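Trainee: my questions concern the predicted model and sequence given below.
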Amino acid sequence: MKTRTRLVVAVAALLIAIAVLVVPLPPRIRLDTHILTVALIQRPPTAVFDYVTTPAHWPAWHPSSLAVSGAVDHSLDTGEQVTEEFSVAGRRGRVVWTVAARERPDKWAIAGDIDGRAAGTVTYSLTSTVNGTRFQREFTYRAPSLWFAILNWAVLRARIQSESDTAVLRLKSRMEASPQP
């Protein structure tokens, strides 16, 4: 094979490999990540629910939440939206959250949208315990491309899990420090 032909084949193979990595995955291929964090909080479920579902409080306990705007001064109901400025795993951006489910004081879920693309969901599940509340936070997001899936596996998932663990520990500390956080 001539040198020029080999070069053309190598460049074509490289371009195909790059395309496979960055082209959006088809909807039938689901590469979802679930970040789960749990804490036992010595406060009643209604107090924890009302606090965590009021966006104005997010920057006080979640290190990824930089600022919130819109409907931020109350516990959000199904269909309400809020905009959040975030920094997750070193990436800054803006997400619009829409409340997808609300069953006070047991469950609350929001679905995120970044520039018209689904950005994941956050679900809070609260269970009454003898000493207060078992609070569970689950962040679920989909890999939009094979490249993202590889990066997520190698770096992002661990960083996001760490940020989520820190957030829930801060929430627990804040909720237990004062009867009225």
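Mentor: Good, I have the coordinates.

Trainee: could you use CA atoms for every contact and neighbour count after this?
Mentor: Noted.

Trainee: that's a strand at V95, yeah?
Mentor: Yes - counting by DSSP: H, G, I helix; E, B strand; the rest coil, one finds V95 located in a strand.

Trainee: got the contact list for it?
Mentor: Going by C-alpha atoms under 8 Å, 6 or more residues apart in numbering, V95 touches T83, E84, E85, F86, G112, D113, I114, D115, A119.

Trainee: could you redo the last one with a cut-off of 10 Å?
Mentor: V95 is in contact with 68, 82-86, 111-120, counting by C-alpha atoms under 10 Å, 6 or more residues apart in numbering.

Trainee: roughly how far does it sit from L21?
Mentor: 25 Å (C-alpha to C-alpha, to the nearest Å).

Trainee: comparison target below:
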Amino acid sequence: MAETTLTNEILIAAPPEKVFDYVSRPDLWHEWHPASKSAVLPRVPLQRGDAFGEIITVTYPFIKISRKTEYRVTLSERAKVWEVQGSSSLFSLTIHYDFFSEGATTRFRRTLTYRVQGLLGWFEPVVVRPKMRRQSAFALSNLKRKLEAG
């Protein structure tokens, strides 16, 4: 199956350091990303090369998929860039975050690149991708609300 890339951007009224320190904590992803249920970290902050696991749950019509995903941090430069690569029995993915300072705000860009494996891959364009698009946009609006609320 082919790779799919989804990019979302949002302006957050917070400095890049604050945004970075929050979003680079996968144990807090469940607070703003609807698919994230839990993550266990070896330390905080995570550094390049660190590995961690996360439970991801996505509900589609007639099916709920919950999988443990194993990640490795591949890039980490505070307030500039952060990236992880992960895989489970159903997919492989890269989550890449960019942070751009714009005065007192941060332009936060989240790029998700994924490849669905197995039978679900055949339904990726009509079932998986639309769900991922909605979920990614919703996650960033949650993130903005969370960080701007204090």
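Mentor: It's in. Bear in mind that the values here come from a model prediction, so they are computed numbers and not experimental data.

Trainee: which ones are touching the alignment partner in the first structure of A104 of the second structure?
Mentor: Using TM-score structural alignment as the criterion, A104 of the second structure maps onto N131 of the first structure. N131 of the first structure makes contacts with L40, I41, Q42, R43, P44, as judged by C-alpha under 10 Å, 6+ apart.

Trainee: with L21 of the first structure instead?
Mentor: L21 of the first structure neighbours (C-alpha under 10 Å, 6+ apart): L15, S145, L146, W147, F148, A149, I150.

Trainee: got a ChimeraX select line for the buried ones in the contacts of V95 of the first structure?
Mentor: Here is the ChimeraX command that selects the buried residues among those (16 or more other C-alpha atoms under 10 Å):
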select :68,82,83,84,85,86,111,112,113,119,120
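
Trainee: and which of the contacts of V95 of the first structure is nearest to T3 of the first structure?
Mentor: R117 (43.8 Å; C-alpha to C-alpha).

Trainee: how far away is the aligned partner of V52 of the first structure in the second structure from K146 of the second structure?
Mentor: In the second structure, the residue paired with V52 of the first structure is V23, using TM-score structural alignment. According to C-alpha to C-alpha, V23 of the second structure and K146 of the second structure sit 11 Å apart.

Trainee: again with V58 of the second structure
Mentor: Distance of V58 of the second structure to K146 of the second structure, computed by C-alpha to C-alpha: 22 Å.

Trainee: out of those two, which sits in the more crowded spot?
Mentor: V58 (17 against 13; other C-alpha atoms under 10 Å).
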